[in-house]
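Chemist: fold the following, please.
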Amino acid sequence: MIASIDELRPDARAAAQRFLDASVADVERGLRDDVRAELTADLCERLAATATPADVAAIADGLAPESGPGCRRPGDRWVAGLRLRGMLTRIAQTWWQPADQRLFLPRAVGLGWDVNLGAVAVRLNLIEPDAEAVPFTSTPDAAFRAAVALPALLVGATALHYLVRGRTLPQRLPSHWGLAGRPDRWVSKERAAATDIALTAGAVALAAWSAGSDRPGPTRAGATAAATAAATLGTCMTVIRPTRGGAWVPVALLGALGAGVGGVLLGLARAGRQAEIDRDLGDR
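Modeler: Take a look at the predicted model:
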C-alpha cells in the first residue's frame, strides 16, 4: 500500500496516470474529480512502491468504471451487459483479497456478492494478510502448470462416471434444482453426460491456457480459479444428478466450490510468496 501514486517508480507512475486519464476521459465533467479520486485511492491501496507497469495494468483492469453513461473504455467488449475486458483479473482480485478483511465483496461478474476466499484463509491462519503486495504477481509458471491437475482429475472422474454407470442411470436426469434442493427440471441422460463432460473439459482447456500464458499473474490466477470452479461444478452435478436432492445440495455445491477454488488460489498465493522470499534472499 502506498499513500500517493507519486511513490511509484517513474514507469509505473506514468502507467497509472495514463489509466486515470483514460478512465475519466468520457465521464461527465462534474463527476471526473470524484471518479479520479476514487480510482486513485483504489490504486494506492492495492499497489506497492516497487510495482511495475504490468502490476498497474493488472490492477487497473479490475478498477475501471463499468456502468453509467460514458463509463465504457475504448476497446472494451460487452456481452449481455457484462464487461469482458479484465474479467479474469477481477475474478482473482475479488475471490482472493487477503488484505481486505471483508468476507463478501461485490461480484467480479454480474450483480451480487462473492466470497472473499483470501479473507477466509487469513481467518483460518493459512496465509498472512500482507503475504503479497499484489497477489499472484510473483507466482511461478510451475505453480500454474501444477494447478491444471485438479480440473484434469475432475474431467477424468466425470467421464469415468458416465462410462461405468451410464447404463444403470435413469433415462432422465435433473438439470436444475430449486431453493430447497429438489429437482425441478429434467434432461435426457445423454444430454446430461454431454453437458457435464463439456463443462469440465472446457475448464481444463482454460486452465491449460493459463498455464502456458504470458499474461500477468492475476489474470492467469483468475483463469485458473474460473476453470477450477467450472470443473468442480460439472463434477458435482454429475454426482448429484442420480440422487433425489434435498437441502444438502446447495450446501454441498458451495462447500465443494469453496474448497476447490480456495485450495488452488491458496497454493498459487503461497507459491508466489515463496518466489518473492527466494528472490529477496538471492539479492542479498
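
Chemist: contacts, neighbours, all on C-alpha from now
Modeler: Will do.

Chemist: show me where the chain has strands.
Modeler: Remark: strands assigned in the chain by DSSP state E are 78-79, 82-83, 104-106, 113-115, 172-177, 183-188.

Chemist: mind listing what's buried in the fourth one?
Modeler: Within strand 113-115, the residues that qualify as buried are 114-115, counting by 16 or more other C-alpha atoms under 10 Å.

Chemist: tell me how many other residues crowd the residue nearest to residue 235 when sequence neighbours are not counted.
Modeler: Spatial nearest neighbour of residue 235, excluding adjacent residues (C-alpha to C-alpha, 6 or more residues apart in numbering): residue 158 at 5.6 Å. By other C-alpha atoms under 10 Å, 25 other residues sit near residue 158.

Chemist: next: residue 186.
Modeler: For residue 186, the neighbour count with other C-alpha under 10 Å is 16.

Chemist: help me confirm that it comes into contact with residue 175.
Modeler: Yes. Residue 186 lies in contact with residue 175 (C-alpha atoms under 8 Å); the separation is 5.1 Å.

Chemist: ok, the residue nearest to residue 235 - contacts?
Modeler: 196-197, 200, 234-235, 238 (C-alpha atoms under 8 Å, 6 or more residues apart in numbering).

Chemist: do you know how far residue 282 is from residue 60?
Modeler: Separation of residue 282 from residue 60 (C-alpha to C-alpha, to the nearest Å) stands at 30 Å.

Chemist: next: residue 264.
Modeler: In terms of C-alpha to C-alpha, residue 264 sits 24 Å off from residue 60.

Chemist: just give the nearest non-adjacent residue to residue 19, would you?
Modeler: Nearest residue to residue 19 in three dimensions, chain neighbours excluded: residue 60, at 6.9 Å (C-alpha to C-alpha, 6+ apart).

Chemist: neighbours around the one you found, how many?
Modeler: Around residue 60 there are 21 residues (other C-alpha under 10 Å).

Chemist: buried ones in the longest helix anywhere in the chain?
Modeler: For the chain, the helix that runs over the most residues, judged by DSSP state H, is helix 248-283. By neighbour count with 16+ other C-alpha under 10 Å, helix 248-283 contains the buried residues 249-250, 253, 256-258, 260-276.

Chemist: please name every helix or strand in contact with that helix.
Modeler: If you count contacts as 3 or more C-alpha pairs under 8 Å, 6 or more residues apart in numbering; DSSP states H and E, helix 248-283 packs onto helix 117-123, helix 141-146, helix 217-240.

Chemist: next, the structure of the following sequence, for comparison with the previous one:
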Amino acid sequence: MEITEVRRRLRRALGDLSEPFRLTFPGGKDIYELGRVRISQLQLDLVVDSTVTTLPPDSYTLDSAEGIVTLDEPLVANSTLMATGMAFGLFEDAELDEYIEVAVAIHTHERELDPERYREEGTGFIRYRHQKMTLANLPLVEEEPLIILATIQALWDMATDAASDVDVWTAEGTHLPRGQRYQQLMEHIDALQERYNTMAAQLGIGQNRIKVTTLRRVSKQTGRLVPIFREREYDEVGPNSYPKRLLPPIDAPNEDESGLPSPIWGPF
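Modeler: Take a look at the predicted model:
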C-alpha cells in the first residue's frame, strides 16, 4: 500500500479535503504571503513579457504551515508570480505521515506475513521465506483497520487542542459551550476505537490478537533459563532455516545495579 493512498484515505476520513488555489502577485519582492496555510504541491511560475518560466524547487523555500514563500533572489519589477497548489484545513502531509507511521508501528508490532513455501532453483531444496509486515506488504483486508487507527491518532491531537477550550458565559446570558467540541471528539474516538477493536478481533490482527507463546523454564543444574528456538517446518532446510534463538524480555524491576559480585558461600 502506497503512502500517498493512505494519506488520501486518511484525509477523507478526517474530512480534510483539498482546496486548490491559483494566485498572482506582482514582482519586485523575495518574500510572498500566499494567504493559504498547510500548502501542498506548490508550483511557482514567473511571467515576464508573456513568457512563463517555472521556478525550480531549489530556488525558494516554502513555509507550508504559514503559507510564506521566500525566494533566493528578488524578482524583477516588471514580472508576475503565479502560485498554484493545494491547501488543507487541518493537517499538513508531514503531520499525516507521522500519524500513519505510528499507526503502522502499532498495527504491525511483532507480526510477519504467512511463510511462503518454495523450491529453490538449482538445489531443489524446499525453502521458507519469512517477511516482516510493513505498510508496503500489508494485506488488503487490513487496510481499513489501519486507516481507522491512523484516524484515531490524528483525532487525539485535535482533542488535545480542544481540551484547553472553556465555556463562555456573557453578561447578557449568552452561553458558548466551547467544551462541547472536546466531548464530541472523545466520543468519536471511542466509537472508532470500538470499531477497530471489533475488526481486529474478527481478523485476529493488531495488538489485541490472541498470541501463542512458549513458557521458559530454569535449569535445575545451572539455575539459568533454558534457551528456546523458533519452530520450523519438518522439511525446512538451508542456511535461512538454521535454529534461531528467541530472546523474550526478562522482567527485572528490582535489579541490583551496584555491580558487586554475589559471594557463593554467603557473606563470609
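
Chemist: superposing both, give me the TM-score.
Modeler: Overlay of the two chains. TM-score (TM-score structural alignment, normalised by the length of structure 2): 0.24; 102 aligned residues with a C-alpha RMSD of 5.9 Å.

Chemist: residue 199 of structure 2 belongs to a strand?
Modeler: No. Residue 199 of structure 2 is assigned helix when assessed by DSSP: H, G, I helix; E, B strand; the rest coil, not a strand.

Chemist: which residue sits closest to it, ignoring its sequence neighbours?
Modeler: residue 145 is the one closest to residue 199 of structure 2 (C-alpha to C-alpha, 6+ apart), at 6.9 Å.

Chemist: beyond the helix or strand where the one you found lies, next helix or strand please.
Modeler: Element membership for residue 145 of structure 2 (DSSP states H and E) is helix 143-162. Proceeding N to C from helix 143-162 of structure 2, the next assigned helix or strand is strand 168-169, under DSSP H and E.

Chemist: who are the packing partners of the next helix or strand after that following strand?
Modeler: Note on strand 168-169 of structure 2: by DSSP H and E, the next helix or strand toward the C-terminus is strand 175-176. Here strand 175-176 of structure 2 touches strand 168-169, going by 3+ C-alpha pairs under 8 Å, 6+ apart.

Chemist: before we move on, the earlier item: between the contacts of residue 158 of structure 1, which is nearest residue 17 of structure 1?
Modeler: Comparing these against residue 17 of structure 1 with C-alpha to C-alpha picks out residue 200 as the nearest, at 40.8 Å.

Chemist: burial of that closest one, as a residue count?
Modeler: 29.

Chemist: around the residue lying closest to it once chain neighbours are set aside, how many other residues sit close by?
Modeler: Nearest residue to residue 200 of structure 1, sequence neighbours excluded (C-alpha to C-alpha, 6+ apart): residue 231, at 4.3 Å. When neighbours are defined as other C-alpha under 10 Å, residue 231 of structure 1 has 31 of them.

Chemist: which one of the helices and strands packed on helix 248-283 of structure 1 lies closest to residue 22 of structure 1?
Modeler: Set against residue 22 of structure 1 and scored by C-alpha to C-alpha, these come closest in helix 217-240, at 20.8 Å.

Chemist: who are the packing partners of the closest one?
Modeler: helix 87-95, helix 141-146, helix 149-165, helix 189-212, helix 248-283.

Chemist: mind putting those into a markdown table with distance to residue 55 of structure 1?
Modeler: Listed next are those as a markdown table, based on distance: least, C-alpha to C-alpha, whole Å:
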| stretch | distance to residue 55 of structure 1 |
| --- | --- |
| helix 87-95 | 11 |
| helix 141-146 | 17 |
| helix 149-165 | 27 |
| helix 189-212 | 17 |
| helix 248-283 | 14 |
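
Chemist: and of those, who's closest to residue 79 of structure 1?
Modeler: Closest approach to residue 79 of structure 1 among these (C-alpha to C-alpha): helix 87-95, 11.7 Å.

Chemist: next, the angle helix 248-283 makes with that closest one.
Modeler: 100 degrees (axes from the mean of the first three to the mean of the last three C-alpha atoms, to 10 degrees).

Chemist: buried ones in helix 87-95 of structure 1?
Modeler: Neighbour count says helix 87-95 of structure 1 has 87-95 buried, by 16+ other C-alpha under 10 Å.

Chemist: just the buried positions in stretch 197-204 of structure 2, please.
Modeler: 197, 199-200.

Chemist: same thing with stretch 184-191 of structure 1?
Modeler: For stretch 184-191 of structure 1, the neighbour count (16+ other C-alpha under 10 Å) marks 186, 189 as buried.

Chemist: and stretch 195-214 of structure 1, by the same measure?
Modeler: Neighbour-count burial for stretch 195-214 of structure 1 flags 195-204, 206-211 (criterion: 16+ other C-alpha under 10 Å).

Chemist: so which of those is the closest to residue 56 of structure 1?
Modeler: Out of the buried residues of stretch 195-214 of structure 1, the member with the shortest distance to residue 56 of structure 1 (by C-alpha to C-alpha) is residue 210, at 19.8 Å.

Chemist: what sits against that closest one?
Modeler: 144, 220-221, 223-224.

Chemist: how about a cut-off of 6 Å?
Modeler: By C-alpha atoms under 6 Å, 6 or more residues apart in numbering, the contact list for residue 210 of structure 1 reads residue 220.

Chemist: and residue 32 of structure 2, what element?
Modeler: Here residue 32 of structure 2 sits within strand 31-33, counting by DSSP H and E.

Chemist: packing partners for that strand?
Modeler: Under the contact criterion of 3 or more C-alpha pairs under 6 Å, 6 or more residues apart in numbering; DSSP states H and E, strand 31-33 of structure 2 touches strand 68-71.
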